[in-house]
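Engineer: have a look at this fold, sequence not included:
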């Protein structure tokens, strides 16, 4: 009996000391990370957006190579005082050719701050953006097909210029960011124009005019209508009137024929549209 008791005690002791036998609570599965907003999913992650952007860049490259052979009489930059209803353009003369692009969401995708804003659930913060302009080199990426487009234009003899509302105070950071994205050299005051270069504030018209005084601008590219004319950004301009301006005969003659618009569902003036602007009252429908 004693031997049996000792054996039982040893067995129990062995069981108590064996880690694999200790009951443990099951490990809960990792929580699924919150999905980013739909607009960010589309623009930065979907093949649909990648294909659309690459196709736009391919059209730009083909158009630029073709256009310089025509030696156009006029630039695609609206002359001072011209309107979309009565368009007139800066003359080219014998000036060298240039293509002028916005930077953000036109040449590069700003993955760094957009991820931060989405994860924190915060709106756009100018202080965070200021840090991004200073230190974002290597974290922004060239949009699909942009490197090839820029290289094709430069090889054809077209100077590539960025006209962006990034700050002059962060010029070096923007130069570094564009270079690190594989887009080559941009130099402030020569091929990089920034908000603060003139008294126009966020309006790019003055900078466009300065560029057109030195170059025959055959291409304008951007993701917002203000990248083509400040007329589209007049304060309190009704949505219907803004739509009418963008679809005038003058504007229609330029879309994809010198003016190239990139998709950007993430941010823009259209964020202020109301339900009535999006869904006309005469198109209301209810299921029965």
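Structural biologist: That came through, no problem. Because the structure is a prediction, the values reported are computed rather than measured. Residues are numbered from 1 along each chain as shown.

Engineer: for the rest of this, base every contact and every neighbour count on C-alpha atoms.
Structural biologist: OK.

Engineer: and the closest residue to residue 65 other than its chain neighbours, how many residues sit next to it?
Structural biologist: Nearest non-adjacent residue to residue 65, counting by Cα to Cα, 6 or more residues apart in numbering: residue 156, 6.2 Å away. Neighbours of residue 156 under the rule other Cα atoms under 10 Å: 15.

Engineer: got the contact list for residue 49?
Structural biologist: Applying Cα atoms under 8 Å, 6 or more residues apart in numbering to residue 49 gives the contacts 42-43, 263.

Engineer: can you tell me the SS state at it?
Structural biologist: Put simply, residue 49 is helix when judged by DSSP: H, G, I helix; E, B strand; the rest coil.

Engineer: that one and residue 115: what is the separation?
Structural biologist: 17 Å (Cα to Cα, to the nearest Å).

Engineer: geometric centre of this protein: which residue is closest?
Structural biologist: In the chain, the residue lying closest to the centroid (Cα atoms, centre = their mean) is residue 105, at 0.9 Å.

Engineer: got a list of what that one touches?
Structural biologist: Residue 105 neighbours (Cα under 8 Å, 6+ apart): 143, 222-223, 262, 264.

Engineer: and the residues you listed, which of them are buried?
Structural biologist: For these, a burial check counting by 16 or more other Cα atoms under 10 Å picks out 143, 222-223, 262, 264.

Engineer: A further structure is provided below for comparison with the first:
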């Protein structure tokens, strides 16, 4: 009897346990889906925004080409006695020019940022790439399809050729990469260019990056009616002998050569690289022309 009672009591206890639900664990929190990190492009330097992206730079460049073609057309109709290439021994204050004689007409241009815009290389630099001669040589050999003509260049060069004016390129790209530069110019619609004939490169003579020797070679063959570039050295190495910022500005205003700008000598905008990108506060802003808001004056 006691055993039965004990069994009944145990059953009752078990029944009580069976009717009491076990506490439930709280549900897990909903899974949080974090957004993948967004890639933020580095800011494009202001000079690159201007040269490679702005309508203003495009309009300015087109204007230079228009003026150049108009100037050359007038000279073709009335053959000048002299070319626009400075003769050996000339100075900026006493300029003398290579005689034209009966030589055929030509116009001479730098390549990079004059007739070609190096979109591929500069996009790499905009992302933090650092210039070196080795990297630039790689670009010359592999970037032929990643260039574009400067605005208005293709039409202008076609017009010059239609007038009977030979288009000659004088650039500091490497002579070792001549075939690739020919391809780049052709790809951009600016060719034909043939090394040693209508394409002159660094390494063609012993003067390195100086262009006057190559200009003399070109001027011995042609009556050069116009020269164009993005730096003063594309006109004459004499300008590169002047390094001071204020003196460089004064040099281009030398009375004996002042009339050549836009009339034989043509410069294209390049606020990205070159000897023109230099100068500290005292070089750029005259001390007597500085201003602060009145509240900040000390």
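Structural biologist: Arrived safely. Keep in mind it's a predicted model, so treat the numbers as computed, not measured.

Engineer: sorry, back to before: can you pick the most crowded of the contacts of residue 49 of structure 1?
Structural biologist: The most crowded member of the contacts of residue 49 of structure 1, judged by other Cα under 10 Å, is residue 43 (20 neighbours).

Engineer: corresponding residue for that one in structure 2?
Structural biologist: Alignment note: residue 43 of structure 1 maps to residue 51 in structure 2; criterion TM-score structural alignment.

Engineer: do you know how far the spatially closest residue to its match that is not a sequence neighbour is from residue 117 of structure 2?
Structural biologist: Among residues not flanking residue 51 of structure 2 along the chain, residue 57 sits closest, at 5.5 Å (Cα to Cα, 6+ apart). Counting by Cα to Cα, the separation of residue 57 of structure 2 from residue 117 of structure 2 is 12 Å.

Engineer: over to residue 155 of structure 2?
Structural biologist: Following Cα to Cα, the distance that separates residue 155 of structure 2 from residue 117 of structure 2 is 15 Å.

Engineer: the strand ranked longest in structure 2 vs structure 1, mean deviation?
Structural biologist: When every strand of structure 2 is counted residue by residue (DSSP state E), the longest turns out to be strand 166-174. Mean deviation of strand 166-174 of structure 2 relative to structure 1 after superposition (mean Cα distance after the TM-score superposition for structure 1): 0.3 Å.

Engineer: Provide the aligned range in structure 1 for that strand.
Structural biologist: With TM-score structural alignment as the criterion, strand 166-174 of structure 2 aligns to 159-167.

Engineer: just stretch 72-81 of structure 2 next, same as before
Structural biologist: Stretch 72-81 of structure 2 maps onto residues 64-73 of structure 1, going by TM-score structural alignment.

Engineer: centre of the chain versus that stretch, how much separation?
Structural biologist: In terms of Cα atoms, centre = their mean, to the nearest Å, the centre of stretch 64-73 of structure 1 is found 27 Å from the chain centre.

Engineer: what ranges does the stretch 51-200 of structure 2 have for its helices?
Structural biologist: Counting by DSSP state H, counting those that start in this stretch, the stretch 51-200 of structure 2 has helices at residues 55-77, 119-126, 133-142, 153-162, 178-187.

Engineer: for residue 46 of structure 2, find the nearest of those.
Structural biologist: Comparison of those against residue 46 of structure 2 by Cα to Cα identifies helix 119-126 as nearest, at 10.2 Å.

Engineer: kindly calculate the angle that the closest one makes with helix 133-142.
Structural biologist: Counting by axes from the mean of the first three to the mean of the last three Cα atoms, to 10 degrees, helix 119-126 of structure 2 lies at 150 degrees to helix 133-142.

Engineer: whereabouts in structure 1 does helix 119-126 of structure 2 align?
Structural biologist: Matched against structure 1 by TM-score structural alignment, helix 119-126 of structure 2 falls on residues 111-118.

Engineer: hmm, who's touching the matching stretch?
Structural biologist: 36-37, 40, 44, 123-124, 128-129, 132, 136, 139-141.

Engineer: for residue 196 of structure 1, state which of these is nearest.
Structural biologist: Comparing the contacts of stretch 111-118 of structure 1 against residue 196 of structure 1 with Cα to Cα places residue 129 closest, at 16.1 Å.

Engineer: count the residues that sit near the aligned residue in structure 2 for the closest one.
Structural biologist: Aligned by TM-score structural alignment, residue 129 of structure 1 pairs with residue 136 of structure 2. Neighbour count for residue 136 of structure 2, taken as other Cα under 10 Å: 16.

Engineer: alignment lookup: residue 293 of structure 2 to structure 1.
Structural biologist: Using TM-score structural alignment, the equivalent of residue 293 of structure 2 in structure 1 is residue 287.

Engineer: kindly apply the preceding question to residue 261 of structure 2 instead.
Structural biologist: When structure 1 is aligned by TM-score structural alignment, the residue opposite residue 261 of structure 2 is residue 255.

Engineer: which residue packs closest to its match, ignoring adjacent ones?
Structural biologist: Excluding the flanking residues, the one nearest residue 255 of structure 1 by Cα to Cα, 6+ apart is residue 261, at 7.6 Å.

Engineer: so how many other residues sit close to that neighbour?
Structural biologist: Close neighbours of residue 261 of structure 1, defined as other Cα under 10 Å, add up to 20.

Engineer: could you double-check that it sits in contact with residue 219?
Structural biologist: No: counting by Cα atoms under 8 Å, residue 261 of structure 1 stays clear of residue 219, with 10.8 Å between them.

Engineer: which residues in structure 2 form strands?
Structural biologist: Ranges of strands in structure 2, per DSSP E, are 82-86, 97-99, 105-109, 116-117, 148-149, 166-174, 199-202, 223-229, 265-267.

Engineer: so which of these gets nearest residue 257 of structure 2?
Structural biologist: Nearest of the strands of structure 2 to residue 257 of structure 2, taken as Cα to Cα: strand 265-267 at 9.7 Å.
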